[in-house]
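>>> Provided below are the primary sequence and the corresponding predicted coordinates.
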Amino acid sequence: MVEQAAADAQRQTVQRPNASRLRREATPLRLLPYLIIAAILVLNTATTHDEVFTPLLAAAPALAGIGTNQVWRPITAGSIAACALLAQHASHPSPEDVTQLFVIVGLTFASAAAVTLWDRQQRELDVVRAIAEAAQRVVLRPVPSKVGPLRVAVSYRAATKGASIGGDVYDVARTPYGVCVLLGDVCGKGLTAVRTGADVLGAFRELSRSERDLASLAARLDLTVSHSVGDGRTQEGMAAFVTAVLLRVPDGGREAELVNCGHPSPMLLKDGRAMSVDPPRTAPPLGLLDLSEGAYRVDKVPFDSGDTLLLYTDGVSETRDGAGTFYPLAERLPRLSTTDPQALLDALGAELGAYARPGPSDDAAMLALRRR
């Protein structure tokens, strides 16, 4: 499935021109080389010191190659610059003119080669991004807006502009025991983190429907992470693990079951107040259960009709402003509270974007659950 989606994305990328590249080509920068040539010709005509301005003709092909994927632009600018040089000094050529002509020709070919290389790299980057987006859509499936007794909304913000794939994972599954929810953050970056995240999601989708006990489900996911990372180390030499929150909401009742595996505590919005759902006991992240000699335990969380639970990764809680102050989530969240989970995440995402300075430093995933 991933291979087919990646192939489709690659075909679409090759057939569709890069919009940002076309916008760059439409800027007035394209006219600058020819304005320089015209200005030099005017200055040479108005003064007897043409040796001062003529060498600047070599700048025309170099400038023409900026922000374009069309190799004919620097070649055209270089040809016009060379013709202008020959026309100016045709009646009294000098050795300096020959040197300047070679400089113009050399810069023209260098600029054309740079444009060709840049265009090739952009095409390869477009294909890689399209494949990454296709893989992300396969790994992180769309979450339905209504599941059992819940209204659900999800939001993902990449720290790197243009990126759409990372180590934050989430899913919502309808099971015989209620609605089961997972939100996790994989330690590490790159393809290793993506692979581990995909393994965790695959195991969750299968085991959540067969494991009645949420603590047992967490222990099975811990084994999945341990097997996925192999030697238990990331490429940076750190212990590999996944912080995660597992939540199960039965169809009836006024409580939910929660297992927190070393993850930031969820926030409960109830009666206009925001409360941090802190576990009474610490539990290790997935993949580190054997090292800690601990165990996962299920905690009961009050979750009545009209309540909202916000699950999030540390990219939210560790958002900093210019002074290095963390975003005050518990303080700000009640002001944003709405009856619509998606509207809540939209408002929170806008606040985080405005608060982060100089910009987001980590990926941020959020999952809002409102009990109907």
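Looks like it arrived, so ask away.

>>> when you work out contacts or count neighbours from here on, use the C-alpha atoms and nothing else.
Fine.

>>> SS state for Ile104?
helix (DSSP: H, G, I helix; E, B strand; the rest coil).

>>> second one coming, line it up with the first:
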Amino acid sequence: MLRSPWARLAAPLAFVALLLGGDLAGGTSIRIGGLMIAVPALCAVFLGPRQVLFVTVVTFGCVIIAAEDNHQFDSANFPVVIGTVVLIGVGAVTAASIRARRERQLAQARWVATVAQQVLLRPLPARLGTLSLASLYMAAEEEAAIGGDLYAATVLDSGEPRLMIGDVQGKGLGAVEVAGFLMTGFRRAARRRVKLADLPDYLDRRLREDLLDLAETAPPAPEGVRAAPRSGPRLLEGFVTAVVVDVDDGGRRLRVANCGHPPPLLLHGGTVRRLVPEVPALPLGLGDIGEERHDVDTYALDPGDVLLLYTDGVTEARDPDGAFYPLADRLGAWSADPPEALLRHLREDLLLHAAGSLGDDVAMVAVQRPA
């Protein structure tokens, strides 16, 4: 694939020169100069307007040379050929200008969305209470809208750390906005001293209220314009998978509330344990489906143990053969590493597995109790 701007420009010019050479070599019996007319139109797909204009001018000159060699100046068809070159050239330059403008608009929108997400996902502190902490966010490498992966951490009035990781349904600015709602609710719940057992229901209700307010206040789309995915009734169908963890009893115990999210992994003495909830629960935002019960599971956290929270962008990353990333199997090799080194190794190994191209955003948080 031609990445250099000069290489992309040289390719169509070389093709025009090749067609001209074939036309001149074939004499009057073989006329392929007419194929040159299609080159500017094809260039509009990958070249800028100025480059397309340059290719059009070169093509025009080559058509003149071919016509002179074939003694076509006096033919009735020659003005049609010249008019066709000019018409296609003008259309190609116009199309390239429109494409370039839309690419700039898309790049600007992606930049704004990325900045908004980075504001929400500031790196977590290296220590939270007695715990060592590290966080990681990786945007998808493919040409896709940003996702709604999120993480947050706080210290309760009791001095105990509380962590959350989540994944919003969908992508784009709407997902970032929903992530902001959930993180605001998470911090508000800590200030209001909401207990972990009550937190999923609290977050679910707050999230549905925020989504309803947003849907009701969103302006209608103009006639003939498709409604933006961040507004309207579709928002009410959204949900967020999440895991919230309290580390209490002086850092010796984990209390986990899982709302439809991939189970956390606990590294203990070189082994990896999946903390699967005893009672599965619906994701946040779906509480109106029916009365939902959110249980809290309790696990021991021994000195040196590491808890890994992650989004499904990790486990659903595929290698070139389509195999998913075996997170639990790979994690044991770095169980003795501190959180920051652990996430660094995971990042390198994940990118190696996916050949450098992630299909979805990735968020991870590693927590360690000091040995």
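Right, received. Where do you want to start? Since the model is a prediction, treat every value here as computed from it, not as a measurement.

>>> wait, Trp118 of structure 1 sits on Gly67?
No - using Cα atoms under 8 Å, Trp118 of structure 1 makes no contact with Gly67, being 9.2 Å away.

>>> so Thr13 of structure 1 is in contact with Ala130, correct?
Yes - assessed by Cα under 8 Å, Thr13 of structure 1 is found in contact with Ala130 at 6.9 Å.

>>> for the residue nearest to Arg212 of structure 1 when sequence neighbours are not counted, which residues are in contact?
Once flanking residues are discounted, Arg212 of structure 1 sits nearest to Tyr177: 6.6 Å by Cα to Cα, 6 or more residues apart in numbering. If you count contacts by Cα atoms under 8 Å, 6 or more residues apart in numbering, Tyr177 of structure 1 has them with 209, 212, 248, 250.

>>> please name the nearest non-neighbouring residue to Val139 of structure 1.
Of all residues not flanking Val139 of structure 1 in the chain, Ala198 sits nearest, at 5.9 Å (Cα to Cα, 6+ apart).

>>> which residue in structure 2 aligns with the one you found?
Mapped onto structure 2 by TM-score structural alignment, Ala198 of structure 1 lines up with Gly180.

>>> next, count neighbours for that match.
20 (other Cα atoms under 10 Å).

>>> part of a helix, is it?
Yes - membership of Gly180 of structure 2 in a helix is supported by three-state DSSP.

>>> separation between it and Leu309 of structure 2?
Going from Gly180 of structure 2 to Leu309 of structure 2 by Cα to Cα, to the nearest Å gives 19 Å.

>>> ok, Leu350 of structure 2 next?
Note on Leu350 of structure 2: its distance to Leu309 of structure 2, by Cα to Cα, is 15 Å.

>>> more neighbours: those two, which one.
Neighbour totals were compared for Leu350 of structure 2 and Leu309, and Leu309 leads with 26 against 23 (other Cα under 10 Å).

>>> tally of neighbours for whichever residue in structure 2 pairs up with Leu117 of structure 1?
With TM-score structural alignment as the criterion, the equivalent of Leu117 of structure 1 in structure 2 is Ile98. Other residues lying near Ile98 of structure 2 total 14 when counted by other Cα under 10 Å.

>>> against which helices or strands is the helix or strand containing Ile98 of structure 2 packed?
Assigned by DSSP states H and E, Ile98 of structure 2 belongs to helix 78-120. The elements that helix 78-120 of structure 2 packs onto, with contact taken as 3 or more Cα pairs under 8 Å, 6 or more residues apart in numbering; DSSP states H and E, are helix 38-43, helix 49-69, helix 173-191.

>>> now those in TSV, with distance to Val279 of structure 2?
Rendered in TSV, the data for these read as follows (distance: least, Cα to Cα, whole Å):
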stretch	distance to Val279 of structure 2
helix 38-43	58
helix 49-69	60
helix 173-191	22
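
>>> tell me roughly how far the strand ranked longest in structure 2 lies from structure 1 on average.
If you go by DSSP state E, structure 2 has its longest strand at strand 161-171. Compared with structure 1 after the fit, strand 161-171 of structure 2 shows a mean deviation of 1.9 Å (mean Cα distance after the TM-score superposition for structure 1).

>>> give me the contact list for that strand.
128-129, 145-156, 175, 178-179, 238-248, 261, 309-311, 363-365.

>>> those in helices, which ones?
Per DSSP state H, helices hold the following members of the contacts of strand 161-171 of structure 2: 175, 178-179.

>>> of those residues, closest to Leu120 of structure 2?
Closest approach to Leu120 of structure 2 among those (Cα to Cα): Ala179, at 8.1 Å.

>>> residues near the closest one, how many?
26.

>>> how close does the spatially closest residue to it that is not a sequence neighbour sit to Ala336 of structure 2?
Closest residue to Ala179 of structure 2 apart from its sequence neighbours, by Cα to Cα, 6+ apart: Gly148 at 6.0 Å. Separation of Gly148 of structure 2 from Ala336 of structure 2 (Cα to Cα): 31 Å.

>>> again, but for Leu47 of structure 2
Plainly put, Leu47 of structure 2 is 51 Å away from Ala336 of structure 2 if you go by Cα to Cα.

>>> do Arg8 of structure 2 as well
Going from Arg8 of structure 2 to Ala336 of structure 2 by Cα to Cα gives 49 Å.

>>> cool, thanks, talk later.
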